[in-house]
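No sequence on hand, only this structure:
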């Protein structure tokens, strides 16, 4: 890992000399020898850096947190982009949302390992967003960013389900450490339940019940219902459902598949659970 840090630090400062590069590569093992004769420029070194981060160049180098995916929800665009670039440099995947509404949509439609969430956001503030994510069973670890000097928001955030917080300004290396600490958590036995009316959804066991009676759903029916519940209150159209639940889209499927599954779900779940918003799609209220 020291070699990786040295390479990256040199890349950032543009001070990676040919001699230093050869020394680093030479110390990393014979697998690198074929790359020594690449044209020496910042861009060729950047190419090698990509190989490092994807664990292609040296099989002996392991990343404990390779491919961790981080969602940054921050309205300060400069800060958000700087966090994203720094995380990318450290071999994380990172996406950015600049307001609470966009952040909620991303958090509920994609898998993330950690969410970095600002408290003061336009559209929907961070505390409300955190609470809504927890209410629909989204248990992605959340780190709050706050510029407040009082503990009131911090205490409230932790009480509604946040996992950690950092005051602004903060050190990027400390943020990385906090993200990694949350990434180490292993909670396979935690049961996640979501309630919709008198229906309970256990997302861990993939079980749907009403008054302790199991409602038998097929795999796709469960996935479809769960996606609608995770986007509760927001209509989702057929094309989005096909792409998110089935992973594909074509004209034939568009005409029938979603409607058939929705019809079956309504029969099993009862009236009033899944509504149709004409021109917008289906919604669980």
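Happy to help now that I have it. Every value quoted in this text rests on a predicted model; they were computed, and no experiment measured them.

hey, let's count contacts and neighbours off CA atoms from now on
Fine.

name the element residue 11 belongs to?
Assessed by DSSP states H and E, residue 11 sits inside helix 2-13.

who does that helix touch, helix- and strand-wise?
If you count contacts as 3 or more Cα pairs under 8 Å, 6 or more residues apart in numbering; DSSP states H and E, helix 2-13 packs onto helix 18-27, helix 42-53.

okay, now the one to match up with it:
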């Protein structure tokens, strides 16, 4: 196991505990204790996963999350924060975070989430999809339609991949939030409608095959291929 994990956390005691547990699991660990130090490390080196505190001095986690996803979109990010409000959770996931944990952290749960995120990264890295006029490169998180690259946000990409992997199945909006956003929360499901709308605007493929099932949710129809 050679996965590299960066811990960006200004509470040094907590950072040390996280690092200890990760090292016991065989991960290579790196630490940063404020936003500036974290930004420097992600600019200098690529990591498989980053555990990112939101509230930090010098540069907050939101800014760093945007930076991470812009320069290394395939890097998994688990946000940590003392604030558990739904608005914060949704905002972080919208920005492209892969998971969200509220402090105080359970180390057992954190390690489990790290393993799950790295497993999903490993299983997807070798995959490539070709449907109709679109090509999707999982590792590079790139989508091409008629050989033209299409710019998708991290969650637009994740939603598209999930639907393609589960064709002809109807999913409720709550199910999509849980499966794609990786956090089971009882909140506003309009974010799904927004992302579907954006996918349809950007990809003719989605305009044709990503169907609304009225009163239920969405499905990707592939029976016409």
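That came in fine, so what should we check first? As the structure is a prediction and not an experimental result, all values here were calculated from the model.

In the helix holding residue 11 of the first structure, which residues are buried?
Neighbour counts over helix 2-13 of the first structure (16 or more other Cα atoms under 10 Å) mark 4, 7-8, 10-11 as buried.

Tally up the residues packed near the residue nearest to residue 274 of the first structure when sequence neighbours are not counted, please.
Nearest non-adjacent residue to residue 274 of the first structure, counting by Cα to Cα, 6 or more residues apart in numbering: residue 284, 4.9 Å away. Counted by other Cα atoms under 10 Å, the residues lying close to residue 284 of the first structure total 21.

And for residue 42 of the second structure?
So residue 42 of the second structure, with other Cα under 10 Å, has 17 neighbours.

Not counting its neighbours along the chain, what's nearest it?
residue 68 is the one closest to residue 42 of the second structure (Cα to Cα, 6+ apart), at 7.0 Å.

so the host helix or strand of residue 161 of the second structure aligns onto which residues of the first structure?
Per DSSP H and E, residue 161 of the second structure falls inside helix 154-165. Counting by TM-score structural alignment, helix 154-165 of the second structure lines up with no residues of the first structure.

elements contacting that helix?
helix 173-181, helix 190-202, strand 217-220.

so how far is residue 9 of the first structure from the alignment partner in the first structure of residue 21 of the second structure?
For residue 21 of the second structure, the aligned residue in the first structure is residue 86 (criterion: TM-score structural alignment). From residue 86 of the first structure across to residue 9 of the first structure, the span is 12 Å (Cα to Cα, to the nearest Å).

hmm, back to that, same list (the helices and strands packed on helix 154-165 of the second structure) but as CSV, adding mean neighbour count.
Output for these, formatted as CSV (neighbours: other Cα atoms under 10 Å):
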stretch, mean neighbour count
helix 173-181, 18
helix 190-202, 16
strand 217-220, 20
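
As a check, name the ranges of all strands in the stretch 151-285 of the first structure.
Using DSSP state E, counting those that start in this stretch, the strands of the stretch 151-285 of the first structure run over residues 164-167, 193-196, 199-202, 207-210, 213-214, 274-277, 281-284.

any idea which of the ones you listed is most buried?
Highest mean neighbour count among these (mean count of other Cα atoms under 10 Å): strand 281-284, with a mean of 20.

Tell me how far the residue nearest in space to the middle of the second structure lies from residue 218 of the second structure.
Among the residues of the second structure, the one closest to the centroid is residue 98, at 3.0 Å (Cα atoms, centre = their mean). Using Cα to Cα, residue 98 of the second structure is found at 22 Å from residue 218 of the second structure.
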